[in-house]
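In: Sequence first, then the predicted structure, then my questions.
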Amino acid sequence: MDEREQVVSLLGRAGVLAAIRWAYRSAYGEVWRDFNPQGGHDQGWVGITAHKLLIDRLDRVFQAERFAVQPGESHVGRDVLADGIADSDFQSMPVIEPSTVVHADLNNSPGWMLGDWRWLMASFEYGRIDHIRWPQRSETKGMVARQPSAGGDDGLFSLADLPDLPPLESLEDAERLLRRTLVLAHAMDLETGETQLFLGRSRWNFDKADPWVWRHDLSVPPPSTSVLPVDPVPDDTDVPGAQRHLPRAIGEA
C-alpha cells in the first residue's frame, strides 16, 4: 500500500471516515438551511459558519473538547451530544469510542488525531480543489505543505529525494506528528448547496502546480432541508484489503 491507501484504510476501519462525513453533512446541512443571501449572507458568512460548525460536529462525534467524557464517567450523556443539533443528525451520528480520536490543534489551527495521523481543516472555492495555492494560505498550512512525503512520486519533497532526512522514528513527537499532518478541505456551491470534501496530503506548490501529493474524495450528496442519514459504509471501498466498518447510529438501541 502507498501512503494514501494506508491512511484511508486506517481511518476507514476505525469508522473515522464515516464520522468525518457525518460531521461534514450535519454542518453544511445547517449552513444551507440558514443561508440567506437576500438577508446579507455571503461567501464570508458561509466560510466562517461552516468552519465553526465543522469544529463543533467533529468534536461532538469524537467526544472531544467540550464533549469530552467527564472524570468518573464512562461516556458522554445523550442529552449533551444531542443538544443544539437536528434530531435527524443525532439519530444518524456514528458511535466512536471516546479517545479514539483526540483534538490536536497546530498553532491554533483546529485539528484532530487518530494514532500518528492528524488532520487540519481548510476551505476552498467549490470546484477548484486543484487550484489551492498553499503559499497564499496561513503560515501553518504552508508549514504542513512543505513537509516531505512518501505519498507519491510527484511531491515537491519526496523521501526518495532526501536520503539524509532523519527517519520518522528519530524525530521528537511534535516533528513526527507534523510530518504526518493532512488537510481536510471543504467547500459549498452558494448557488446549488452542493458540497465537496477531500482528505489529503498537501504539496507546497510555489510553482503553481498540483497542490496535492494525494487526495481522497469524501464528498456526500448535497445537503437539503431534510438531512439524510449518513451512509454507514466509509468511503474506502477502493482500498485493497480495507475492511468495511458499520458504525451504529447513536439513536439505535
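Out: Cool, got the structure.

In: rest of the way, CA atoms for contacts and neighbours
Out: Will do.

In: residues near the spatially closest residue to residue 124 that is not a sequence neighbour, how many?
Out: Residue nearest to residue 124 in three dimensions, not counting chain neighbours: residue 187, with 5.5 Å by C-alpha to C-alpha, 6 or more residues apart in numbering. Here the neighbour count serves as a burial measure; for residue 187 (other C-alpha atoms under 10 Å) it reads 24.

In: Confirm that residue 187 sits in a strand.
Out: Yes: the assignment for residue 187 by DSSP: H, G, I helix; E, B strand; the rest coil puts it in a strand.

In: ok, second structure coming up, stack it against the first:
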Amino acid sequence: MRSGNDDADLDLLYDQLSKRDIDTMPRLDAGLVRRANLNGSPGWAHGERRFLLASSVFGKIDQLPWPQKSPTKQRVARQRNPEPPQPSLFEDLALEEIGGLEALVAAGQDLDLKTYVVAHSLDPLSQQVELVFGRPRLNSGGGQAWHWRQNLLGTPTSGGGRRTETTPLPTGPNTVPDAPVRLRRPAEERRDDRASGEQ
C-alpha cells in the first residue's frame, strides 16, 4: 500500500516526463540503488559500484579536462585502469618504471568503491544532448579523457521490459527444421585412425 508521500514522490519523479517515458521507465526494487556521495559530490551506488555526475561543454565530452575539475573528480579519474594495455618487449621501458610509481601512488588513494562517471552536456541553442557512461582517465597534459566510455543515447531503448501495443505477439513454435550439422572428430583422433590403418 502506498502512502501519500509515495504519491508525492512519484508526482515529482514523473514531472516533465512524457507518458511514453513513464510507461517505459524500468521499475526498480527499493534499495537497489542507494545514495553514495563522494566528498560532497552527488553519487549513487549499486552493489560495489558508484556513479558520479560530471558536466561538460557540448561536443567536448571526449576531451573533458579532468585536471580542471574538482579534486574529487580528479581522484576518480586517477583510479587505476581496470584493463591496462598489454606490455610489449623493449617498448616504453622508462614508462614502465613511471607507471609502477603511479600504480603505487594510486594504490594509496584507492576509493572505497569502484567509481564511474556519467557525463552530460547540452547545447542550449539546438537542445542537443550528450550522455556518456565510462571510466575517466586523468589526462594531465592532454590526451584521452576516458579509459573507456559508452554513449548512453546511442544504444536502443530497452522498452523497460514491458510489451507495448505495437509489439507483435509470438505466432507459435518455430517449425523450420535445423540445418544438418556433422561434427568432426579432433585431429588427433583422425591421425590415430590413419596410423592404425582405419579410414
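Out: That came through fine. In this text, all values refer to a predicted model and were calculated from it rather than measured experimentally.

In: Could you get me the TM-score between them?
Out: Comparison of the two superposed chains (TM-score structural alignment, normalised by the length of the second structure) gives a TM-score of 0.61, and 147 aligned residues with a C-alpha RMSD of 3.6 Å.

In: can you pull the contacts of the residue nearest to residue 124 of the first structure?
Out: Residue 187 of the first structure makes contact with 123, 124, 125, 126, 195, 196, 197 under the criterion C-alpha atoms under 8 Å, 6 or more residues apart in numbering.

In: Among those residues, name the buried ones.
Out: Neighbour-count burial (16 or more other C-alpha atoms under 10 Å) is assigned, among the contacts of residue 187 of the first structure, to 123, 124, 125, 195, 196, 197.

In: To which residue of the second structure is the fourth one aligned?
Out: In other words, residue 195 of the first structure. By TM-score structural alignment, residue 195 of the first structure lines up with residue 129 in the second structure.

In: my guess is that match contacts residue 151, does it?
Out: No: contact status for residue 129 of the second structure versus residue 151: not in contact, 11.0 Å apart, counting by C-alpha atoms under 8 Å.

In: follow-up on the earlier one: from residue 152 of the second structure, how far off is the match of residue 195 of the first structure?
Out: 11 Å (C-alpha to C-alpha, to the nearest Å).

In: Likewise for residue 63 of the second structure?
Out: Taking C-alpha to C-alpha as the criterion, residue 63 of the second structure is separated from residue 152 of the second structure by 17 Å.

In: Repeat that for residue 139 of the second structure.
Out: Note on residue 139 of the second structure: its distance to residue 152 of the second structure, by C-alpha to C-alpha, is 22 Å.

In: For the two, work out which one has more neighbours and name it.
Out: Neighbours of residue 139 of the second structure and residue 152, each counted by other C-alpha under 10 Å, are more numerous for residue 139; the result is 19 against 16.

In: Which positions within the helix ranked longest in the second structure qualify as buried?
Out: With secondary structure taken from DSSP state H, the second structure has its longest helix at helix 93-108. By neighbour count, with 16+ other C-alpha under 10 Å as the criterion, the buried positions of helix 93-108 of the second structure are residue 103.

In: Show me what that helix is packed against.
Out: With contacts defined as 3 or more C-alpha pairs under 8 Å, 6 or more residues apart in numbering; DSSP states H and E, helix 93-108 of the second structure has no helix or strand neighbours.

In: what stretch of the first structure does stretch 48-60 of the second structure fall on?
Out: Stretch 48-60 of the second structure lines up with residues 116-128 of the first structure when matched by TM-score structural alignment.

In: which other residues reach the matching stretch?
Out: Contacts to stretch 116-128 of the first structure, defined as C-alpha under 8 Å, 6+ apart, come from residues 47, 104-106, 109-113, 132, 177, 180-189, 195-196.

In: Of these, which count as buried by neighbour count?
Out: In terms of neighbour count (16+ other C-alpha under 10 Å), the buried residues within the contacts of stretch 116-128 of the first structure are 47, 104, 106, 110-113, 132, 177, 180-189, 195-196.

In: wait, is residue 200 of the first structure part of a strand?
Out: Yes: Residue 200 of the first structure sits within a strand when classified using three-state DSSP.

In: Spatially nearest residue to it, not counting backbone neighbours?
Out: Counting by C-alpha to C-alpha, 6+ apart, residue 200 of the first structure lies nearest to residue 215, which is 3.9 Å off, once chain neighbours are set aside.

In: tell me which element residue 131 of the second structure falls in.
Out: strand 129-136 (DSSP states H and E).

In: do residue 9 of the second structure as well
Out: Counting by DSSP H and E, the secondary-structure element that holds residue 9 of the second structure is helix 4-14.

In: How about that helix, which residues are buried there?
Out: Taking 16+ other C-alpha under 10 Å as the basis for neighbour counts, none of the residues of helix 4-14 of the second structure comes out buried.

In: and for the helix or strand that that helix is followed by, what are the contacting residues?
Out: Note on helix 4-14 of the second structure: by DSSP H and E, the next helix or strand toward the C-terminus is helix 19-24. Contact partners of helix 19-24 of the second structure, identified using C-alpha under 8 Å, 6+ apart, comprise 14, 159, 160, 161, 162.

In: repeat for stretch 17-37 of the first structure
Out: Applying C-alpha under 8 Å, 6+ apart, the set of residues contacting stretch 17-37 of the first structure is 8, 11-12, 41, 46, 49-50, 53-54, 57-58, 61-62, 89, 92-94, 96, 188, 193, 195, 197, 218-220, 223-225, 227, 230-235, 247.

In: What residues in the second structure pair up with it?
Out: Residues of the second structure matching stretch 17-37 of the first structure by TM-score structural alignment do not exist; the stretch lands nowhere.
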